[in-house]
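*Asks:* Build me a model:
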Amino acid sequence: MTNETTSLTYNLGGDLQINRLGYGAMQLTGNGVFGEVADRDNAIKVLQSAVEQGVNFIDTADAYGPHYNESLIADALHPYKQGLVIATKGGFNRPGPNNWVPNGKPEFIEENIEGSLKRLKVDAIDLWQLHRIDPKVPVEETLAPVVDAVKAGKIKHVGLSEVGIADIERVQKVLPIVSVQNLYNLGERKWEDVLDYTTQNDLAFIPWYPLASGPHTLAEKIEKIAAKYEATTAQIALAWLLKRADNILLIPGTKSISHLAENLKAAEIELTEEEFEQLSA
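*Replies:* Next up is the predicted model:
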């Protein structure tokens, strides 16, 4: 199912009007998403260029670096342009490169929230997302400091990441959420049911790793469609996601200013119903 005309904006949480093609900052870190980015000056230019080109939704996390990514965003963009929405996440320990350990202990989550506020230089986080539900800690306990932070005005909206429908419904009993960030792209659609659920329940769906252009079986079809639009396969993959559902917010990441401009141009591609169906098959 798709909408016939694709809206390029989305109202997140009822009060944040954002452009659906945003930017994911994870790549602006060291190898294995660990440590400082190799070329900091370039990273700052990429972030500034994104905002100059109309991006007003940037996704980061306490765990990227850890900590370095949030500080980089503040160094590049603070004081923030009016309307710029910065989403961050908490709930991962980072013992080393490519090493991600869920930590849902309430004191750790509280530390994440306070650290993000400081590093991003904000009084309130626009969207705070639980990076993962820790199987060792009841999610109600994990979220207790999040509930407190919302009440204190330190967090405006809350989201989840890599969750199923049952997880979403369990969390909704604790506090309202406005978004779900799961792995989803042209070639990986295991969260199709969650995407449909978010669409029906007016929640944003933020696919991570959105640039993957799918299995080899799709290669020929994508190349043919890309040639018609004089586009790259990555642009077609993003255009397919934009058409898939109006609540999908895209956060492709890159360290390159030219790739950034290329990704943002995907918003200009309106696939036909037939092309969409060919790629969805």
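*Asks:* C-alpha only now, for contacts and for neighbours.
*Replies:* Will do.
*Asks:* now the strands: where do they sit in the stretch 101-250 of the chain?
*Replies:* With strands called from DSSP state E, counting those that start in this stretch, the stretch 101-250 of the chain shows them at 101-102, 125-130, 155-161, 179-181, 204-205.
*Asks:* could you dump those strands to JSON lines with mean neighbour count and distance to S256?
*Replies:* Listed next are the strands of the stretch 101-250 of the chain as JSON lines, based on neighbours: other C-alpha atoms under 10 Å; distance: least, C-alpha to C-alpha, whole Å:
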{"stretch": "strand 101-102", "mean neighbour count": "15", "distance to S256": "29"}
{"stretch": "strand 125-130", "mean neighbour count": "24", "distance to S256": "26"}
{"stretch": "strand 155-161", "mean neighbour count": "22", "distance to S256": "26"}
{"stretch": "strand 179-181", "mean neighbour count": "24", "distance to S256": "24"}
{"stretch": "strand 204-205", "mean neighbour count": "26", "distance to S256": "25"}
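*Asks:* one more, for comparison:
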Amino acid sequence: MSEHTANLGHATVNRIGFGAMQLAGPGVFGPPADPERSRAVLRHAAASGVNHIDTAQIYGPDVVNDLIREALHPYPEGLVLATKVGGARDAQGGWLPDGEPASLQAQVEENLRSLGVERLDLVNLRRFERDLPGADQPALADQLGALMELRDEGKIDMIGISNAHLDTVREAVDLAGVVCVQNAYSILDRTDDAIVDLCRAHGIAFVPFFPLGSAFLAGGGPKRLAADEHVGAVARKHGVTTSQVALAWLLAQYERMLLIPGTASVAHLDENLAVGEIVLDAEDLARLDKVAPAG
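*Replies:* Sure thing, here's the model as predicted:
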């Protein structure tokens, strides 16, 4: 295994994958204006060696999975398609919890149908405990139990956990042997340092979303990165963008940190994939440690 690859459960994937969410229409709702452009991005990703694509039936909904199937089926050998369950969309595109065990199983069936596969490589259980603190949610054991039944039936290969607190991740490891955690994490938001440490201790992959900081931050994550003197200095040293530095910083944190930056542009995709060639030295990392967390 090279420095450019890592284990995702029992699979070996390139550490820079692709998040397909942005291939849907604005707000991840409805179809894109140019579906063929989206399919071209997916084909370019696969041709460039991307073998970890993150998706979900609720992206659109009923849009992104169809684009992936149209662009890439029959799928290249070794491609890991990761999807997630636990949420739904309302008529205006709002995100809603939908995590009852029977619904999770129905969502798995929808993902199987739309992706055109008999088994899903990886299913992440999306929790809403961070979005809706204090709200009633189905018991984690019941949710994981429903997914484990489908794993036993051969409809799911691996299970992960998403948007979860430390105690939830710990319980998911114990109950279901989850292979990855998908939470918000970036140089601007290190709230989940303890969860990264837990993943490191158990050899579990960590897959950060909002890798450039949430777009909901004041000024937006990429704009804050561009304005940061420390990130800017490292970017100038290496002749790269501040966003590329932020992604390279993530790779340097943990050997099983797997990136899934999303884009609807082939040129931007190539820029993201080039991050794997950036080697941050101790001086760079010490300087980047001075970046003030947002919020």
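*Asks:* rewinding a little: the strands of the stretch 101-250 of structure 1: which one's closest to V85 of structure 1?
*Replies:* strand 125-130 (6.1 Å; C-alpha to C-alpha).
*Asks:* residues touching A261 of structure 1, list them.
*Replies:* Q53 (C-alpha atoms under 8 Å, 6 or more residues apart in numbering).
*Asks:* In structure 2, what residue corresponds to it?
*Replies:* Using TM-score structural alignment as the criterion, A261 of structure 1 maps onto D270 of structure 2.
*Asks:* Am I right that that match is in a helix?
*Replies:* Yes: when classified by DSSP: H, G, I helix; E, B strand; the rest coil, D270 of structure 2 is found to be part of a helix.
*Asks:* Distance check, it against L150 of structure 2.
*Replies:* 36 Å (C-alpha to C-alpha, to the nearest Å).
*Asks:* can you give me the helices in the stretch 101-250 of structure 1?
*Replies:* With DSSP state H, counting those that start in this stretch, the ranges of helices along the stretch 101-250 of structure 1 come out as 106-120, 139-151, 165-172, 192-200, 216-229, 233-244.
*Asks:* Specify the stretch among the ones you listed that is closest to P252 of structure 1.
*Replies:* Nearest of those (C-alpha to C-alpha): helix 233-244, 8.5 Å.
*Asks:* Tell me roughly how far the closest one lies from structure 2 on average.
*Replies:* Averaged over the aligned pairs, helix 233-244 of structure 1 sits 0.8 Å from structure 2 after superposition, using mean C-alpha distance after the TM-score superposition for structure 1.
*Asks:* In structure 2, what stretch matches that helix?
*Replies:* Residue span in structure 2 matched to helix 233-244 of structure 1, by TM-score structural alignment: 242-253.
*Asks:* list the buried ones in that stretch?
*Replies:* 242-251 (16 or more other C-alpha atoms under 10 Å).
*Asks:* Next, give me the two most distant ones among these.
*Replies:* So, those by C-alpha to C-alpha: farthest apart are T242 and L251, at 14.5 Å.
*Asks:* And for N183 of structure 2, the neighbour number?
*Replies:* 22 (other C-alpha atoms under 10 Å).
*Asks:* swap in the one 10 residues further on?
*Replies:* The criterion is other C-alpha under 10 Å. On that basis, D193 of structure 2 has 14 neighbouring residues.
*Asks:* still on that earlier bit, just name the most buried of the helices of the stretch 101-250 of structure 1.
*Replies:* Highest mean neighbour count among these (mean count of other C-alpha atoms under 10 Å): helix 233-244, with a mean of 24.
*Asks:* any residues touching that one, and which ones?
*Replies:* 1-3, 6, 8, 20, 185-186, 210-213, 222-223, 225-226, 248-250, 262-263, 265-267, 269-271, 276, 279.
*Asks:* what do you get if the cut-off is 6 Å, keeping everything else the same?
*Replies:* Helix 233-244 of structure 1 is contacted from outside by 2, 6, 211, 213, 226, 266, 269, using C-alpha atoms under 6 Å, 6 or more residues apart in numbering.
*Asks:* hang on, the earlier thing: next one: the match of A261 of structure 1 from L280 of structure 2, what distance?
*Replies:* Taking C-alpha to C-alpha, one finds D270 of structure 2 at 19 Å from L280 of structure 2.
*Asks:* With T168 of structure 2 instead?
*Replies:* Counting by C-alpha to C-alpha - T168 of structure 2 and L280 of structure 2 are separated by 33 Å.
*Asks:* What of R37 of structure 2?
*Replies:* On the measure of C-alpha to C-alpha, R37 of structure 2 and L280 of structure 2 end up 33 Å apart.
*Asks:* With A227 of structure 2 instead?
*Replies:* 20 Å.
*Asks:* now do D152 of structure 2
*Replies:* 42 Å.
*Asks:* residue in structure 1 matching T83 of structure 2?
*Replies:* Match for T83 of structure 2 (TM-score structural alignment): T88.
*Asks:* Secondary structure element holding its match?
*Replies:* Counting by DSSP states H and E, the element that carries T88 of structure 1 is strand 85-90.
*Asks:* List of residues touching that strand?
*Replies:* Against strand 85-90 of structure 1 from outside (C-alpha under 6 Å, 6+ apart): 56-62, 112, 127-131.
*Asks:* just stretch 186-205 of structure 1 next, same as before
*Replies:* Applying C-alpha under 6 Å, 6+ apart, the set of residues contacting stretch 186-205 of structure 1 is 165, 178-181, 213-215, 247-248.
*Asks:* before we move on, back to that, any idea which of the strands of the stretch 101-250 of structure 1 gets closest to L72 of structure 1?
*Replies:* So among these, strand 125-130 is nearest, using C-alpha to C-alpha, at 16.0 Å.
*Asks:* after superposition, how close is that closest one to structure 2?
*Replies:* So strand 125-130 of structure 1 averages 0.6 Å relative to structure 2 (mean C-alpha distance after the TM-score superposition for structure 1).
*Asks:* residues in structure 2 aligned with that strand?
*Replies:* Against structure 2, strand 125-130 of structure 1 falls on residues 120-125 (TM-score structural alignment).
*Asks:* out of everything not next to it in sequence, what's closest to A71 of structure 2?
*Replies:* R39 (5.2 Å; C-alpha to C-alpha, 6 or more residues apart in numbering).
*Asks:* Flag every buried residue along stretch 38-52 of structure 1.
*Replies:* 43-44, 46-51.
*Asks:* how about a markdown table for those, with distance to N98 of structure 1 and secondary structure added?
*Replies:* Formatted as a markdown table, the buried residues of stretch 38-52 of structure 1 follow (distance: C-alpha to C-alpha, whole Å; DSSP: H, G, I helix; E, B strand; the rest coil):
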| residue | distance to N98 of structure 1 | secondary structure |
| --- | --- | --- |
| A43 | 20 | helix |
| I44 | 23 | helix |
| V46 | 23 | helix |
| L47 | 23 | helix |
| Q48 | 27 | helix |
| S49 | 28 | helix |
| A50 | 26 | helix |
| V51 | 28 | helix |
